[in-house]
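Participant: below is the sequence, then the predicted model.
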Amino acid sequence: MTQALDRWSPPMRDPDDDTPRLECGVFGVFDIDDAAAMTALGLHALQHRGQEACGIASFDGQRFHTERHMGHVGDAFGGGGLAERMPGRFAIGHTRYSTAGGSFIRNVQPMFADMEAGGVALAHNGNLTNFLTLREQLVSDGVIFQSTSDSEVILHLIARSRKSRFVDRFTEALSRIEGGYALVALTNKKLIGVRDPLGIRPLVLGDLDGKAVLASETCALDMIGARFVRDIEHGEMVIIDRHGIESLRPFPAKQARPCIFEYVYFARPDSVVNGRSVYDVRKRMGRRLAQEAPADIDVVVPVPDSGVPAALGFAQEAGAPFEMGIIRNHYVGRTFIQPTQGARELGVRMKLAPNRAVLAGKKVMLIDDSIVRGTNSVRVVRMVREAGAAEVHLRSASPPIQWPDYYGIDMPDRDKLLAANHSVEEIAKILNVDSMGYLSVEGLYWAMGVGPRDEANPQFTDHYFTGDYPTRLLDREIAEGRNEAVDRQLSFLVDA
């Protein structure tokens, strides 16, 4: 029971870091020279999707080679000798943020297993919402786990399938999992990519001199000079081998509901996700925000770096100058976390510094991509005021985040989400701003170019704003049921 309850607790993180985190990015190449080195380049482009750990698995035609490291891609794979350590023309890679499974090397991907038909390496972006249920069933059947990652469940399900073909085994395993995911798998003959039935997590197909590439985002294709071919569609499995590319539809047909937070924050601005330029969408978010929540201001300042496109759109719509009033230091590592409050304050100043020439005496409009707990916003507003701003107004380029995520985004529980527990007026007082505003859900859908949200059949996964979860949350339901049972037992004992 404790394990199930712990799974739904937020992981330990920098107390000054208020940004939502996506678990990971995936990448894979098939039949190209220096496949591991090319994969490392692809992972560089996906570093923003996971900065705690990374790994690569390659196949040289005879055997698999795997390396998994804590830290950034450049530190792990940037030195010489990668081609010698990881030979082969086939490879997959992964960048990772830890979730409640913990930041340990045993949880770093790709994960590898020797099976009856040969080796299998697997890299996974997303989260399985029935992971604990499946894990408990497998453990009760005698399965031994080497990690606390939900990705290992998939490998065990593949291994236990009695189907003869690997693709059929893989399909049978996927039929038992729930949640949001994009997977790449490498066998001794195939590179496989698959996207969950709703297409919550992204995956794209590219072409490099006639050879197939799979990646979480198009920016990784650009990094290696590959041509974007298309998005892997929701519920689609692509099987790549020496004969070409085969597309299968192993799941019942459903309407796609991709994660709208990819456009708000996660994807790189230069990526194209599901046919939409992330940069263009973010600028449109800023334009609509200026229409919905205007203010009498002198200057528009983004909270770097993800707030920049929305701030540009806001400034253009509002007819106000756009200025870099806050400068980010890109050379501060995420490990600079100090235990005392005073040291943490200095740590924030190492990451962000006010540009006094822009801020002093001005009525400043700060634009952030989103606000989760508000801890970072408090410090940014204080910094801007101390730099001499006459007024500080704050706008979020996304709607209020009121519900946690269970599909691969690290967000706090609902009682820690600022907008879930306070009105806009209360939030303005908490953050010490002269005015506060959020983009509406309708405005976000307008920025996506799809018109109003279809309440009966939403076009996107947007539960963090609406509470409308697109799938069953089995592990959470079981955990809540166990909590209720414990509460009833405690109540009985007290009454007795």
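Facilitator: Arrived safely, thanks for sending.
Participant: please count neighbours and contacts with C-alpha atoms only from this point.
Facilitator: Will do.
Participant: got the buried residues for stretch 61-69?
Facilitator: Buried positions in stretch 61-69, judged by neighbour count with 16 or more other Cα atoms under 10 Å: 64, 65, 66, 67, 68, 69.
Participant: swap that for stretch 346-365, please
Facilitator: Those would be 347-356, 358-360, 362-365, for stretch 346-365 by 16+ other Cα under 10 Å.
Participant: and for stretch 108-126?
Facilitator: Buried residues in stretch 108-126, counted by 16+ other Cα under 10 Å: 108-112, 119-126.
Participant: and here is the other one:
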Amino acid sequence: MSELREECGVVGVFSPRETYEIGRTVYYGLYSLQHRGQESCGIVVNDDGVFASHKDLGLVNDVFNNSTLDELGVGSLAVGHVRYGTTGKNERANAQPIVVNHIKGSMAVAHNGNIVNSGDLRRELELEGSIFQTTSDTEVIAYLITKERLRTDCIENAINAAMHRLKGAYSLCVMSPNKLIAVRDDRGFRPLCYGLTEDGRYVVASESCALDAVGAKFVRDIEPGEIVIFNHDGIRSIKDHCNKNPKSICIFEYIYFARPDSKIDGISVHRARVEAGRALAIDYPVDADIVIGVPDSGLDAAVGYARESGIPYGMGFVKNKYIGRTFIAPGQAQREKLVNIKLNVIEETVRGKRVVMIDDSIVRGTTSRNIVEKLRHAGAKEVHLMLTAPPFVDECYYGTDVSDKSQLIAANHTVDEICTLIGCDSIGFLKMERLHEMIGTAPNVGYCDACFGGEYPAGRATTGKFKFETKLSESKKKEN
């Protein structure tokens, strides 16, 4: 079970006619992206330039009901967001979409990713008079676009200009009084795509599974660096930032974050995970009786391992589907408690057997140790842990909340030491050279593997990702 956190999921809808259903369309899209963020959520509906918004802490079905959706009213444009913040505190003020009202009209922004130079940009904007209401880097993006909007004739040109200043990962849904705009950073760290419903509504979403949920047919992925504008005049694309840098999609989208029924940049997430499992079986052959996967991201890889090894696949765990992903808990003790009520071992599957258990990754190792202990308690003779990710040895600055190196078990221990600490009989990490096989590319082409010891395509955070809020707190103390 992973202890990782990923920032967000975004949804945007443009309808050729006003409808009360537009808020519900976004709702269903967000519901299908709940796995991407379980801290807070929000929807903004646009009725001829008048924005109605509702957002709060909690899951989609807790924050919204028939009454709150009705209150959003009628509209032809809407954007929505599910959040697990990698910058900014867990506060209602940091829930998205962020709405900015300025002299040229309102704007709503929903963001997935992480801006590595947000601290520098925020300082610059504050010195120019901007007053921030949140600690999220999304507000930095919104203010930067607003600043450029005052100098340009249309919002897409403002976004185009702002992109020259932004460094890092950002997939955006931006809504103006009469346009829906989809934006992806020039390296394509985070996914973004759009589709079309039978009644002519365009839907933008972080993953293709959200298009399926609202009855939209997938059209295509937004290209890295592309700005796509949807309005009553049709669809336009600005590609001034395309092909400036090599594509660097986060490889962990395929390993863990995305739903297996999604396709990202034309690649099936399910197939990628099956390939990872197959590679593990080749590189780490084990004499065992059963292969099991840790729900959900380990299941597809377990199928791949079983197929390649010839060892039978079995259902080893029952998952309580009413509990969110374990990484959303605010502290380690709480995460461990959630594992106990979220996963239960099927004793009949593992008792007296040599078990190969497939999971996605290890961060601190405490959750993995908990699961191994549960298998031992259920009677497993041996437990061989296989991970579909290489060891985490460094931080991530692009929207995956990988802790600083002092908290990473693989950065401070050898593989043998990790095996002993977790209590398994053997352990195997996916080899770095196997990553490209997952997604069918040439070696080291098209993905970011910085947290596994690779290069940082867009550099590291200029202010220190984990120190930014501390600096803000210290500044406030001095003012007081």
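Facilitator: Sure thing, it's come through. None of the values given here were measured: they were computed from a predicted structure.
Participant: so after superposing, what's the score?
Facilitator: The TM-score (TM-score structural alignment, normalised by the length of structure 2) is 0.91; 460 aligned residues with a Cα RMSD of 2.2 Å.
Participant: picking up where we left off before, next step: the buried residues of stretch 61-69 of structure 1 restricted to strands.
Facilitator: Per DSSP state E, strands hold the following members of the buried residues of stretch 61-69 of structure 1: 64, 65, 66, 67, 68, 69.
Participant: for the last one, give me its contacts.
Facilitator: Shown here is residue 69 of structure 1, whose contacts under the criterion Cα atoms under 8 Å, 6 or more residues apart in numbering are 53, 54, 55, 76, 105, 108.
Participant: what's the PyMOL line that selects buried ones from those?
Facilitator: The PyMOL selection below is limited to those of the contacts of residue 69 of structure 1 classed as buried (16+ other Cα under 10 Å):
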select buried, resi 53+54+55+76+108
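Participant: please verify my assumption that residue 128 of structure 1 contacts residue 182.
Facilitator: No. In this structure, residue 128 of structure 1 is not within contact of residue 182 by Cα atoms under 8 Å, at 10.8 Å.
Participant: neighbour count for the two, which is higher?
Facilitator: When neighbours are counted by other Cα atoms under 10 Å, residue 128 of structure 1 and residue 182 differ, and residue 182 comes out ahead with 28 against 24.
Participant: tell me which residue of structure 2 lines up with that one.
Facilitator: Aligning on TM-score structural alignment places residue 182 of structure 1 opposite residue 171 in structure 2.
Participant: do I have it right that that match meets residue 186?
Facilitator: No. Under the criterion of Cα under 8 Å, residue 171 of structure 2 is not in contact with residue 186, lying 9.9 Å apart.
Participant: closest to residue 395 of structure 1 among the contacts of residue 69 of structure 1?
Facilitator: residue 53 (32.7 Å; Cα to Cα).
Participant: residue 71 is in contact with that closest one, correct?
Facilitator: Yes. Counting by Cα under 8 Å, residue 53 of structure 1 touches residue 71, with 4.7 Å between them.
Participant: how near is the counterpart of residue 425 of structure 2 in structure 1 to residue 389 of structure 1?
Facilitator: Taking TM-score structural alignment, residue 425 of structure 2 has residue 434 as its aligned residue in structure 1. In this view, residue 434 of structure 1 and residue 389 of structure 1 are 11 Å apart by Cα to Cα, to the nearest Å.
Participant: which bit of structure 2 covers stretch 279-296 of structure 1?
Facilitator: Using TM-score structural alignment, stretch 279-296 of structure 1 pairs with 270-287 in structure 2.
Participant: go through that stretch and flag the buried ones.
Facilitator: Buried residues in stretch 270-287 of structure 2, counted by 16+ other Cα under 10 Å: 270-281, 284.
Participant: could those go into JSON lines alongside secondary structure and distance to residue 46 of structure 2?
Facilitator: Output for the buried residues of stretch 270-287 of structure 2, formatted as JSON lines (DSSP: H, G, I helix; E, B strand; the rest coil; distance: Cα to Cα, whole Å):
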{"residue": "270", "secondary structure": "helix", "distance to residue 46 of structure 2": "36"}
{"residue": "271", "secondary structure": "helix", "distance to residue 46 of structure 2": "38"}
{"residue": "272", "secondary structure": "helix", "distance to residue 46 of structure 2": "38"}
{"residue": "273", "secondary structure": "helix", "distance to residue 46 of structure 2": "39"}
{"residue": "274", "secondary structure": "helix", "distance to residue 46 of structure 2": "42"}
{"residue": "275", "secondary structure": "helix", "distance to residue 46 of structure 2": "43"}
{"residue": "276", "secondary structure": "helix", "distance to residue 46 of structure 2": "43"}
{"residue": "277", "secondary structure": "helix", "distance to residue 46 of structure 2": "45"}
{"residue": "278", "secondary structure": "helix", "distance to residue 46 of structure 2": "47"}
{"residue": "279", "secondary structure": "helix", "distance to residue 46 of structure 2": "48"}
{"residue": "280", "secondary structure": "helix", "distance to residue 46 of structure 2": "49"}
{"residue": "281", "secondary structure": "helix", "distance to residue 46 of structure 2": "51"}
{"residue": "284", "secondary structure": "coil", "distance to residue 46 of structure 2": "54"}
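Participant: take those and lay them out in CSV including distance to residue 449 of structure 2.
Facilitator: Shown next, in CSV, are the buried residues of stretch 270-287 of structure 2 (distance: Cα to Cα, whole Å):
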residue, distance to residue 449 of structure 2
270, 20
271, 19
272, 15
273, 16
274, 19
275, 17
276, 15
277, 18
278, 20
279, 18
280, 18
281, 22
284, 22
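Participant: residue 249 of structure 2: which of the residues you listed is nearest?
Facilitator: residue 272 (13.9 Å).
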